[in-house]
Every structure is written in C-alpha cells, then in structure tokens.
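[1] Could you look at this predicted model? Sequence included:
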Amino acid sequence: MKITLNRINDDYLFECTNAAGNKILLDNTSEPDAKGVSPMEGVLMAVAGCSGIDIVSILKKQRQIIEDFSAQVEGERVQVDDAKPFKNIIVRFFLTGNIDPKKALKAAELSFEKYCSVSKTLEPNVTVSYEVFVNNEKA
C-alpha cells in the first residue's frame, strides 16, 4: 500500500492520493480557511470507515436489509510531551432497516475484535469502544 502527498498551496493544504488515483485533502484546521480535514480527524474517519465496511459486509452476508447507515466518532486526546495523541475513541453506529439488533451488535464486535485493521493499528495505545443503535434503539 502506498500513497503520495503533495503540498498544493503556500500553507498547509496537502492532497493525498492512493494508487487508484482517489484523493483526500489534509489541512491545518487551526487556520480559519482550512480546506481539508486535519490528520487526526482523518484517523477518526479511518476508524469509522474501516469498521463501517466490516459491519455492512457482515450484515449483507446475513441478508439483513440496511436502509441507512451512519456513524459518529469522538476522540479524546491527551498531552504527551509536545504531541496530543488519542487516548480513547468511541464510535456510535446508527442503522435503520430490517436488521436484527443482535446481529448488528455482533457485527460491530467482530469488526473491532477481529477485522478492523485501523483500530487494531491503534491498539494498545488507544481504547476504541463502540455502541450500536438499530432503528433508534440501542442494541
């Protein structure tokens, strides 16, 4: 796996491109005119995306009907010398459709305990937890 990063303005805006040519913008979000996400926001996005792919894949194999899927991710950071790494991350998944809540919860468990490479990369330095809501009810 390989990405390239190119600075595209005179400040902190970077364009990251993967081997397939897909791009994201990274920026210093402490600047008022930031045009991309911060690298730390990118980490949270990566956790949500990785686990989201796992959960959807597992539920599709179980023939669960997902009408809508979203997630909210919050990260708590701590000061370590001059850096502020994540200490805790919580991911909340919101699913609607003809979905067995127990299957949705099990899919999330499998993602975080077995499949999600992003959250596994963060272990053991970051505690990643999750909650699953199916049709507005906590699973």
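    Structure received.
[2] make it CA atoms for all contacts and neighbour counts henceforth
    OK.
[3] which parts of the one helix or strand Asp68 maps to are buried?
    Element membership of Asp68, judged by DSSP states H and E, is strand 65-77. Applying a neighbour-count criterion of 16 or more other Cα atoms under 10 Å, the buried positions in strand 65-77 are Ala71, Val73, Gly75.
[4] And those residues, which is closest to Lys138?
    Nearest to Lys138 among these: Ala71, at 13.5 Å, using Cα to Cα.
[5] contacting residues around the closest one?
    Ala48, Gly52, Val91, Arg92, Phe93, Phe94 (Cα atoms under 8 Å, 6 or more residues apart in numbering).
[6] where along the chain do the strands fall?
    Ranges of strands within the chain are 3-7, 14-18, 23-26, 65-77, 86-98, 127-134, 137-138, based on DSSP state E.
[7] want to throw the ones you listed into a markdown table with distance to Gly36?
    A markdown table is the format used below for those (distance: least, Cα to Cα, whole Å):
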| stretch | distance to Gly36 |
| --- | --- |
| strand 3-7 | 12 |
| strand 14-18 | 8 |
| strand 23-26 | 5 |
| strand 65-77 | 18 |
| strand 86-98 | 20 |
| strand 127-134 | 25 |
| strand 137-138 | 33 |
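[8] putting a second one here so we can go through both:
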Amino acid sequence: MSQVNVTWEGNMKFVGADNNGFKVPMDASDIYGGKNEGTRPMDLMLMSLGGCTGIEVGHILNKMRVAYERLDVEVNGNRVKEHPMVFSDIQMIYRLSGESIPIEKVTKAIQMAEQVYCSAANMMNKVAEITCSIEINGTAYKYEPISPTK
C-alpha cells in the first residue's frame, strides 16, 4: 500500500511527504489566499503523469538497448471551466536526443508505457483524453500507436 502524509504549514501551504522522506511543498493560487510557496496540486498531477510515463519509457528503451542522452516529457493539460475542474485533455511531448534513436522503438515504448505499465496514465485517461507527440533530435514525429496485430 502506498502512503503519503500531507501537513498544513499555515495559510494555504501544505507539504506532502512520502515514506522515504521526500517532501513536496504545495500552495494554492492567490485567489484562494496562497502565497506561491509551492506547486499547485493539479500541476503535481501532470508532473506525476510525466514522471510515471518517463520512467516507464526510459526503462523500456533501456531493455530495447536504445541509447539516449536526453529524455524529457512536457505535459500540458486543459481543465473544464466548472467545478470540479478536472483535466479534459492532456498533451504530452516526449523529447529525446542521441545517436540513432529509432522512432519505431520510441513509439512502441510510449505505447507500452501509456497503455500498460504507467498507472498514472491508465488512471488519468479515464477522465481526460491523452495525446502525445515525439521529438527526436529536434525533429517532430506524429505519434501513431502500433496496431496490436503488428
């Protein structure tokens, strides 16, 4: 079982801590009385999605023996206007750099990460449409998931 503790530190600031002692400060926006002393909780959800898929993509590429020098994930989310203001759609951009990175293997790694291994993606895609694109060494590629029959 996963467990975290979230502690109020005054005003609208909270600090989350996991069982390993890693801490994340969170704060509300100024319209709720926040003082910009931490990340907004909804932004943390996008970070979690990027981190989860990034870890899985990196792990899968390592197993495929695909060497890369950089792997970044940009995550952009749009929220609905009414409460609860959940994400309606999320766009992810996977940026890699290195020599001889095959787009087919990157595509397969992303597909496996988002559809099978990343719990955050599997949970969030029940609420929001998640789309992605790929950039390798500055060249943009359209993400086209590989058919299960291939």
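    Sure thing, it's come through. Every value quoted in this text rests on a predicted model; they were computed, and no experiment measured them.
[9] thinking again about what came up before, just so I know, which of the strands of the first structure lies nearest Leu110 of the first structure?
    Closest to Leu110 of the first structure of the strands of the first structure is strand 127-134 (Cα to Cα; 11.6 Å).
[10] buried residues in the closest one?
    Those would be Val128, Tyr130, Glu131, Val132, Phe133, Val134, for strand 127-134 of the first structure by 16+ other Cα under 10 Å.
[11] now stretch 21-30 of the first structure, how far from the chain's geometric center?
    With Cα atoms, centre = their mean, to the nearest Å as the basis, stretch 21-30 of the first structure stands 15 Å off its chain's centre.
[12] now stretch 55-69 of the second structure
    16 Å.
[13] Once you drop chain neighbours, what's closest to the residue nearest the centre of the second structure?
    The second structure has Gly50 as the residue nearest its centroid, 1.6 Å off, counting by Cα atoms, centre = their mean. Residue nearest to Gly50 of the second structure in three dimensions, not counting chain neighbours: Val73, with 5.7 Å by Cα to Cα, 6 or more residues apart in numbering.
[14] how much space between the corresponding residue of the first structure for the one you found and Phe94 of the first structure?
    Aligned counterpart of Val73 of the second structure in the first structure: Ala71 (TM-score structural alignment). To Phe94 of the first structure, Ala71 of the first structure is 6 Å away according to Cα to Cα, to the nearest Å.
[15] got it, and Tyr130 of the first structure?
    11 Å.
[16] quick one: contacts for the aligned partner of Ala109 of the second structure in the first structure?
    Counting by TM-score structural alignment, Ala109 of the second structure corresponds to Ala107 in the first structure. Contacts here follow Cα under 8 Å, 6+ apart; on that basis Ala107 of the first structure touches Asp54, Ile55, Ile58, Leu59.
[17] Over to Phe133 of the first structure?
    Arg92, Phe93, Phe94, Leu95, Pro101, Ala139.
[18] OK, contacts around the nearest residue to the first one once chain neighbours are set aside?
    I take that to be Arg92 of the first structure. If the residues on either side of it in the chain are set aside, Arg92 of the first structure comes closest to Glu131, at 4.8 Å by Cα to Cα, 6+ apart. Residues near Glu131 of the first structure by Cα under 8 Å, 6+ apart: Ile90, Val91, Arg92, Phe93, Leu105, Lys138, Ala139.
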